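Colleague: Sequence below, structure please.
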Amino acid sequence: MDPQIADLARTAGTTMVTLMATSAWESARDGMVGLWRRFQPARADGIAEEYEAGRADLLLAREAGDEDSESELAAEWQGRVRRLLLAQPEVADELRRILDELSPALPESPPHSVGEIHMKAEASGSGRVYQAGRDQHITER
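Modeller: So this is what the prediction gives:
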């Protein structure tokens, strides 16, 4: 699979789930549902309902302190967007435009981390590698 498609789908899924709990939710939902309405009109109403159900699930999960639900929802939407992009690659430009419009609405530092981190390192001899996706505290003596 084209890595650009995977990255675009990942960004779209994460952006939408992040915005589900913000005041920008309605415009984010309208933009994405409009995308489906344009390229797969038969699915648009169902997608709108699924976005609303996902938002309700996210808000309930946050109230309950369930941090896993957010990453699960992001992965679910990443998959849906990826499949749309694979079926209709011409969607990519419109999706990028929508994401560009939504990016100012993203919180500076989201309350919950969503997404993936890929790291690679090599050490040889006596070398050491320390990697972290977030805070890291190392005490050596």
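Colleague: can we go C-alpha only for contacts and neighbour counts from here?
Modeller: Will do.
Colleague: what's the neighbour count on Leu73?
Modeller: 22 (other Cα atoms under 10 Å).
Colleague: wait, doesn't it sit right on Gly54?
Modeller: Yes - assessed by Cα atoms under 8 Å, Leu73 is found in contact with Gly54 at 7.0 Å.
Colleague: could you list every residue that touches Ala92?
Modeller: Residues near Ala92 by Cα atoms under 8 Å, 6 or more residues apart in numbering: 5, 8, 85.
Colleague: Output those residues in JSON lines, with distance to Ser69 and neighbour count appended to each entry.
Modeller: Below are these laid out as JSON lines (distance: Cα to Cα, whole Å; neighbours: other Cα atoms under 10 Å):
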{"residue": "Ile5", "distance to Ser69": "24", "neighbour count": "17"}
{"residue": "Leu8", "distance to Ser69": "21", "neighbour count": "19"}
{"residue": "Leu85", "distance to Ser69": "24", "neighbour count": "18"}
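Colleague: Next, the second sequence, to be compared with the first:
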Amino acid sequence: MGAGVVTACPCRTPADARPYAACCGRYHAGPQHLRAPDAEALMRSRYTAFVRDELGYLLATWHPETRPTTLAPNPPGIKWLGLEVRRHTPLDADHATVEFVARHKLGGRAERLHELSRFVREDGRWYYVDGRTP
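Modeller: This is a model prediction of the structure:
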């Protein structure tokens, strides 16, 4: 991309087209690296990391008790279509759930992941624990 081009963050809708650097990018790198302020911000930053194939960030934000040892990059030709956060529910100061729908298209076939994800905060950092279909 050319100098001065501002890229909209993938986690947002066109109506809320925040720049990547001011949205999820600040949690992917820089002074706020790995410091999403709440479970919804972490979930959005993880979606954006999936879109951008930032596998190191995904592993670093996955709770060690449930984290896989490796992740595969996106398959060639995948097109991420968007994220809808349906609900962010803080359960207490260190636990929350986020219900979301993420959509993508691969090989002409549209798919969606609808998940109710669990998050935990430890030592001031939020982690993805696991998810299930609601």
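Colleague: After superposing, what score do the chains get?
Modeller: The TM-score (TM-score structural alignment, normalised by the length of structure 2) is 0.32; 66 aligned residues with a Cα RMSD of 4.0 Å.
Colleague: Relative to Ala110 of structure 2, how far out is Gly56 of structure 2?
Modeller: Distance of Gly56 of structure 2 to Ala110 of structure 2, given as Cα to Cα, to the nearest Å: 26 Å.
Colleague: Tell me the buried residues in the helix or strand encompassing His114 of structure 2?
Modeller: Taking DSSP states H and E as the definition, His114 of structure 2 sits inside strand 109-122. By 16 or more other Cα atoms under 10 Å, the buried positions in strand 109-122 of structure 2 come out as 114-121.
Colleague: How about stretch 87-97 of structure 2?
Modeller: For stretch 87-97 of structure 2, by 16+ other Cα under 10 Å, it's 88, 94-97.
Colleague: Now do the helices in structure 2.
Modeller: 25-28, 39-52, 55-60 (DSSP state H).
Colleague: most neighbours per residue, which of those?
Modeller: Stretch with highest mean neighbour count among the helices of structure 2: helix 39-52 (a mean of 22; mean count of other Cα atoms under 10 Å).
Colleague: Who are the packing partners of that helix?
Modeller: Helix 39-52 of structure 2 sits against helix 25-28, helix 55-60, strand 79-92, strand 95-106, strand 125-132, with contacts defined as 3 or more Cα pairs under 8 Å, 6 or more residues apart in numbering; DSSP states H and E.
Colleague: Check which helices and strands the shortest one sits against.
Modeller: Spelled out, that is helix 25-28 of structure 2. Using 3+ Cα pairs under 8 Å, 6+ apart: helix 25-28 of structure 2 touches helix 39-52.
Colleague: and if you look at the fourth one?
Modeller: In this structure, strand 95-106 of structure 2 makes packing contacts with helix 39-52, strand 79-92, strand 109-122, judged by 3+ Cα pairs under 8 Å, 6+ apart.
Colleague: if we go to 6 Å?
Modeller: Contacts defined by 3 or more Cα pairs under 6 Å, 6 or more residues apart in numbering; DSSP states H and E place strand 95-106 of structure 2 against strand 79-92, strand 109-122.
Colleague: And for the second one?
Modeller: Packing contacts for helix 55-60 of structure 2, counted by 3+ Cα pairs under 6 Å, 6+ apart, involve no helix or strand.
Colleague: give me that answer again for 7 Å
Modeller: Here helix 55-60 of structure 2 touches helix 39-52, going by 3 or more Cα pairs under 7 Å, 6 or more residues apart in numbering; DSSP states H and E.
Colleague: angle of the helix it packs on against strand 95-106?
Modeller: With axes from the mean of the first three to the mean of the last three Cα atoms, to 10 degrees defining the directions, helix 39-52 of structure 2 sits at 20 degrees from strand 95-106.
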